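J.: pasting the structure only:
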């Protein structure tokens, strides 16, 4: 779900166009790249459109890609204290409208998968193909409640500890072993992250429930689960796929942040789905 570090994330080789607009008391920012069929990417808790998706961009070189940041992240400034899934959906749709996107393919990661699920349910006429990565139907189970409460608490009281927890539970052992100076990574995360935004997003994770949205999703859907996920129960991907009519379930043999650790593996699955 998280923005691990400028040291870790893959950098896009192109310079994105950055746009901002006013929307319902907030300033919403998004990145736009390329040309071709439109695709919209929704990041996860504590991430943003760059941190979560830069590594995926080479797989989408033939597409017009929109990467909005929702409340609490990146380019967007929204002082709203208690976030709702509907507010984030409205901000993402607002970005699509501002960019002139009519219909589009939609990719959501983690909390962004919940946003994407509700968006696809509320606006079936807009979404052609849907990809949900490391998503979950609800944050109500006991382990998720423990985790998201802990994240929110640490985001407000001990960002250094939360940065370390993100790394330990978000990435694989081998990946972390290959980074080198982990202390520099932690320092970078502490200095560069929006911790108030992470706290507010974590509190939203506690309240997420898209169980009532699954039956309304009409887009052709691919659900990608992370087999060794320590942040979100891999069984949550099975629940998403089972709840959406016709959805296909695929697996990445990696951790929750496989999208950032091995973006090529995730990208190959997405390309296959979008080509159908």
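T.: Looks like it came in fine. Source: prediction; values computed, not measured.
J.: drop to CA atoms for contacts and neighbour counts, all remaining ones
T.: Noted.
J.: correct me, but residue 111 touches residue 47?
T.: No - assessed by Cα atoms under 8 Å, residue 111 is found out of contact with residue 47, at 9.9 Å.
J.: Let me see the ranges of the strands in the stretch 101-250 of the chain.
T.: Counting by DSSP state E, counting those that start in this stretch, one finds strands in the stretch 101-250 of the chain at the ranges 104-109, 127-133, 220-226, 248-252.
J.: burial measure for residue 269, as a count.
T.: Residues within reach of residue 269, counting by other Cα atoms under 10 Å, total 17.
J.: quick check: angle from the helix or strand hosting it to strand 104-109?
T.: Using DSSP states H and E, residue 269 maps to helix 263-274. Angle, helix 263-274 to strand 104-109, by axes from the mean of the first three to the mean of the last three Cα atoms, to 10 degrees: 140 degrees.
J.: buried ones in helix 263-274?
T.: Residues 263-267, 269-270, 273-274 are the ones in helix 263-274 that count as buried (16 or more other Cα atoms under 10 Å).
J.: okay, now the one to match up with it:
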């Protein structure tokens, strides 16, 4: 993948297709390549130029010393370097938070945003889960890979898929192979619990669509509705049968939601 020097580091990215530009921002601990499994092929086939990249913290040589402001600055810098402003921006989870802050700080860079698996503040459960993870890291406790996989399945997948025995085994195998979080990913997770940004998000002027996943325990539909109510004119959509990783569990429904919103911009 090509890399570009931005804000004191090399930011790796992929630029695929041609047409109206769309930037996709991944969530905590995941590389931008995750979008290429399902979303990028569909978006490029629909006539979009799609840019994906690795957030600060994902690369093995990333340190644990950065802020939300750094993540937003990286994104803004890449948009400017590629000369694609104003572009559509889609973010999931941490990527949605980056997207919302980008729309606030650099509204001239974006003309449409999609916030998936998103929230405007941490609630009691999200805060407790985040602080528990921080405590594990501070104590130097590394969970066994299989146990870590089970926890990830319980918190990031929909229980509706657990009845498919083989599919669940496949998910657990994938999760088990993932390495434990390094310093960069731990730094991403230290950006949570999320402060209450609902009042600030009332200043977002960019057209916004909030997409929630019905069985998401990390960013439940209630949090999505609260977020959409805070952003002036924002729409909200709930996709059934998926959890926090809805873009992987229900890719066809997610792709349809993205295309419907993006195509509305040109109609």
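T.: Structure's in. What do you need? No experiment lies behind these values; they were computed from the predicted model shown.
J.: what TM-score comes out when they're superposed?
T.: Once the chains are laid over each other, their TM-score by TM-score structural alignment, normalised by the length of the second structure reads 0.86; 254 aligned residues with a Cα RMSD of 2.1 Å.
J.: looking at the strands of the stretch 101-250 of the first structure, which is closest to residue 163 of the first structure?
T.: For residue 163 of the first structure, the closest of those is strand 104-109, at 19.2 Å, according to Cα to Cα.
J.: The second structure: matching residues for that closest one?
T.: Under TM-score structural alignment, strand 104-109 of the first structure corresponds to residues 87-92 of the second structure.
J.: In CSV, list the buried residues of helix 263-274 of the first structure along with distance to residue 155 of the first structure.
T.: Shown next, in CSV, are the buried residues of helix 263-274 of the first structure (distance: Cα to Cα, whole Å):
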residue, distance to residue 155 of the first structure
263, 27
264, 30
265, 31
266, 29
267, 30
269, 33
270, 32
273, 36
274, 36
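J.: still on that earlier bit, what is the corresponding segment of the second structure for the helix holding residue 269 of the first structure?
T.: Using TM-score structural alignment, the residues of the second structure aligned to helix 263-274 of the first structure are 251-262.
J.: Check the offset of the matching stretch from the chain's centre.
T.: 15 Å (Cα atoms, centre = their mean, to the nearest Å).
J.: List of residues touching it?
T.: Stretch 251-262 of the second structure is contacted from outside by 38-39, 42-43, 88, 112, 114, 209, 211, 239, 246-247, using Cα atoms under 8 Å, 6 or more residues apart in numbering.
J.: What ranges does the stretch 1-150 of the first structure have for its helices?
T.: 49-53, 85-99, 111-122, 142-157 (DSSP state H, counting those that start in this stretch).
J.: er, the stretch 151-276 of the first structure I mean
T.: Going by DSSP H, counting those that start in this stretch, the stretch 151-276 of the first structure shows helices at 159-170, 173-177, 182-192, 195-207, 235-243, 258-261, 263-274.
J.: Which of these sits closest to residue 20 of the first structure?
T.: Going by Cα to Cα, the one of those nearest residue 20 of the first structure is helix 195-207, 18.1 Å.
J.: Against which helices or strands is that closest one packed?
T.: For helix 195-207 of the first structure, the packing partners by 3 or more Cα pairs under 8 Å, 6 or more residues apart in numbering; DSSP states H and E come out as helix 142-157.
J.: if we can go back for a sec, have a look at how far, on average, the match of helix 263-274 of the first structure is from the first structure.
T.: Compared with the first structure after fitting, stretch 251-262 of the second structure deviates on average by 0.7 Å (mean Cα distance after the TM-score superposition for the first structure).
J.: Look up the closest residue to residue 13 of the second structure, ignoring the ones flanking it.
T.: Leaving aside its sequence neighbours, residue 13 of the second structure sits nearest to residue 53 (Cα to Cα, 6 or more residues apart in numbering; 4.0 Å).
J.: shouldn't that neighbour be in contact with residue 32?
T.: Yes - in this structure residue 53 of the second structure lies within contact range of residue 32 using Cα under 8 Å: 4.7 Å.
J.: Name the residue in those two with the higher neighbour count.
T.: Applying other Cα under 10 Å to residue 53 of the second structure and residue 32 shows that residue 53 carries more neighbours, namely 25 against 20.
J.: aligned partner of the more buried one in the first structure?
T.: Aligned counterpart of residue 53 of the second structure in the first structure: residue 68 (TM-score structural alignment).
J.: ok, back up a step: now the match of strand 104-109 of the first structure: buried residues?
T.: By 16+ other Cα under 10 Å, the buried positions in stretch 87-92 of the second structure come out as 87-92.
J.: And for it, what's in contact with it?
T.: If you take Cα under 8 Å, 6+ apart as the criterion, stretch 87-92 of the second structure is touched by 20-27, 96-99, 109-118, 262.
J.: how about 7 Å then?
T.: By Cα atoms under 7 Å, 6 or more residues apart in numbering, the surrounding residues in contact with stretch 87-92 of the second structure are 21-27, 99, 109-118.
J.: Mark which of the residues you listed are buried, thanks.
T.: Among those, those scoring as buried are 21-27, 99, 109-118 (criterion: 16+ other Cα under 10 Å).
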